[in-house]
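**Student:** fold the following.
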Amino acid sequence: MALPHNPTFNAGTDLVSEEAWPVGTVWHYTTAAGLAGLVGGKVLWASAMAFMNDSQEMHTGKAVFDKLLETHAGEVDPHIRENFSYMVQAALRNDRYRTFIACASRLPDSLTMWRNYTSEVGFAVALDGTKPLLMRRQRRITEKMIGAVGYHGEESRQLVRELAANGSADFAWTPAVYDPAEQYKSAYAALRGIEATALARAESREMDRHELDAIADAAKVLPTFKNPAFRDEAEMRIVCGTGIHVDLMHLKHRPGRYGMIPYVELGIPEDRSQGLEDEPEPMADLPITGVVVGPTPYPEEARVGVLELLRSHGHETVPVIESRIPFRS
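**Tutor:** Model prediction:
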């Protein structure tokens, strides 16, 4: 198969090998419908954590933090225990229904991923994982939405308007942590960071980090912990969320095995400063750098179909590779 020139990969190596692709490449496994959404819709879905395939999502991380708190509570300075406890509980209070996760893998041709995340024929889409993604604004915020939050003071309502105007934060790909020792180490460091901040405040010293930053650091660690049973997935994930006061700008719903699943769309807005009217904000192309066609009895037809899809959306130079894993009916 002749491959077009593309500087993003090393054509002299096996293209279904992780080593053939630039550091930071992530592979999102999906169905044909998902591929069409990535290429044509220019967005990646991030589903609410409560609806992930691992039923213990969030519980894994919380269990690690709870164990540390149980075994090391005596190490915390008595003068700051109340504030320390408050900050820790704030970090652990992640809403599983408003924390959204998009999943990928470091591996371009994984039997585990083909089995778990694709259908009759699946696709692994290579994305440049060094480029952060943002939550797509689906609708402009209205005064009715602001009023529903419950804020009555004009100052508070104006803050909501400003947050809505700023749009989404940048969200980066992060590796899932499977090793219990690494989970323990990361959780311990996060708790020590909270302790240091609480102690500096109690002693009226200048804090290296603001309390909210220390809480946020711990809250970001929590969703990266994953049950070791899923280690074969070599998962990379984007964990994102939005405040309850502006979540309706981003939120969508789709049917799934649990009923209605809340999710958000991730991508790269064409113009982050552009005002929003009644349509979702325009998105630029996702940083797609390759596609692997999964095991199928019709590899050539599947490959050509992907090439045509890519070509129709201006991705003529994106390589399409066939899986090396044999199809079994």
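**Student:** when you work out contacts or count neighbours from here on, use the C-alpha atoms and nothing else.
**Tutor:** Will do.
**Student:** surely residue 104 and residue 236 touch.
**Tutor:** Yes. Using C-alpha atoms under 8 Å, residue 104 and residue 236 qualify as a contacting pair, with a distance of 5.0 Å.
**Student:** any shared contact partners between those two?
**Tutor:** Counting by C-alpha atoms under 8 Å, 6 or more residues apart in numbering, the residues touching both residue 104 and residue 236 are residue 26.
**Student:** what is the neighbour count of residue 198?
**Tutor:** The tally of other residues near residue 198 (other C-alpha atoms under 10 Å) stands at 26.
**Student:** run this one through as well so I can compare:
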Amino acid sequence: MEVVPIDPDVPEVVYHYTSLAGLAGMLQTHELWASHPMFLNDRTEMTYASELVIDKLRARAEEILRLPANSSDVHEDRPEERAAVVTAAAESVENLRKDVPPRIYVASFSTEGDVGAMWQTYGAAGCSVGFRTEALERDPDRLGLAMRRVSYGEEEWTRRGRVDELLAPFPLDAVSELSLSMYSGIYAGRWALQTLLTVKDPSFGHEQECRLIVPEPQMREASRFEEGVRAGRGRLQPYVRVLFDPSAIEKVVIGPEIGEDGELSIQAALRLFNYFDVTVEPSQSSYRP
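**Tutor:** Down below sits the predicted model:
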């Protein structure tokens, strides 16, 4: 199983913007839907990230090729073999649009629950649901769930250590235990895919997104997850249901176009489905339709 570091840049509460229909579904089923990132409506999100990851991996492969071969009591270090695995990881990212990609899913959140630009995107007649990050990451099935803060642009991505994270399994000076598993060819491409989910084009910066990443290993054996598919815009969208405890919700921020009756109905629904101690607040943003 991949080891996903805890992200110190993720706040204690993150917000999921949704419609009232989406809120009703979450309250009744205690589940979120995480989508496959390769079949999102806006493909440019993945194009920008893919190009960054491919460039970094190919540059590392070239660095490794320039290293002299050496031997030790543990293993013989063959730079050309190590470089080939890094190149294969880059090619797996490059071919994501051509091949059936690994089963990995993401659910999107924001660090802010009341942003005018987000209401414009997701609908001012909806709401944002504040989830406790720790409750979402709590993982009884030990699948390596992780909430990751998205970086906007290469500079921020590098500053947050994501490039070092991407290249950690492919060191220049020594072959670590983690990198040995990568060099077996099992995880290299999937590791790269998981890392590229943490960067987007700077034009999306207003989203201040965090992503709950649901990896593939052992998912089918875990009771907390159920995979499915739904129709999207000209494509089918694979997704996975992620169950959460009602205590995971801390706050609901009501969209600017929802009136007093709507607020009361949300409070009633929260009580009906045993969501206690949840704060309900109207939007205070300067949203303009």
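**Student:** need the TM-score between these chains.
**Tutor:** The pair, once superposed, lands on a TM-score of 0.75 when counted by TM-score structural alignment, normalised by the length of structure 2; 255 aligned residues with a C-alpha RMSD of 3.2 Å.
**Student:** ok, longest helix in structure 1?
**Tutor:** helix 180-202 (DSSP state H).
**Student:** how far is the helix or strand just after that one from where the chain is centred?
**Tutor:** Later in the chain than helix 180-202 of structure 1, the nearest helix or strand by DSSP states H and E is helix 211-221. Centroid separation for helix 211-221 of structure 1 versus its chain: 17 Å, with C-alpha atoms, centre = their mean, to the nearest Å.
**Student:** contacts for helix 211-221 of structure 1, please.
**Tutor:** Against helix 211-221 of structure 1 from outside (C-alpha under 8 Å, 6+ apart): 87-88, 90-92, 94, 186-187, 190-191, 193-194, 197-198, 239.
**Student:** now a PyMOL select for only the buried ones of these.
**Tutor:** In PyMOL, the members of those classed as buried (16 or more other C-alpha atoms under 10 Å) are selected with the following command:
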select buried, resi 87+88+91+92+94+186+187+190+191+193+194+197+198+239
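**Student:** which one of the contacts of helix 211-221 of structure 1 sits closest to residue 79 of structure 1?
**Tutor:** For residue 79 of structure 1, the nearest member of the contacts of helix 211-221 of structure 1 is residue 198. The distance, counting by C-alpha to C-alpha, is 9.5 Å.
**Student:** hmm, the closest one is touching residue 79, no?
**Tutor:** No. Using C-alpha under 8 Å, residue 198 of structure 1 makes no contact with residue 79, being 9.5 Å away.
**Student:** what about the most centrally placed residue in structure 1, which SS state?
**Tutor:** For structure 1, the residue sitting closest to the mean C-alpha position, by C-alpha atoms, centre = their mean, is residue 238 at 1.7 Å. Remark: residue 238 of structure 1 carries the secondary structure label strand [criterion: DSSP: H, G, I helix; E, B strand; the rest coil].
**Student:** excluding chain neighbours, what is closest to the counterpart of it in structure 2?
**Tutor:** When structure 2 is aligned by TM-score structural alignment, the residue opposite residue 238 of structure 1 is residue 212. Spatial nearest neighbour of residue 212 of structure 2, chain neighbours left out: residue 147 (4.3 Å); criterion: C-alpha to C-alpha, 6 or more residues apart in numbering.
**Student:** residues making contact with the longest strand seen in structure 1?
**Tutor:** The residue-count maximum for a strand in structure 1 (DSSP state E) belongs to strand 259-269. Identification of contacts with strand 259-269 of structure 1 by C-alpha under 8 Å, 6+ apart yields 42-48, 51, 97, 100, 133-136, 250-255, 281-286.
**Student:** which of these are buried?
**Tutor:** Neighbour counting by 16+ other C-alpha under 10 Å classes 42-48, 51, 100, 133-136, 250-252, 281-283, 285-286 among the contacts of strand 259-269 of structure 1 as buried.
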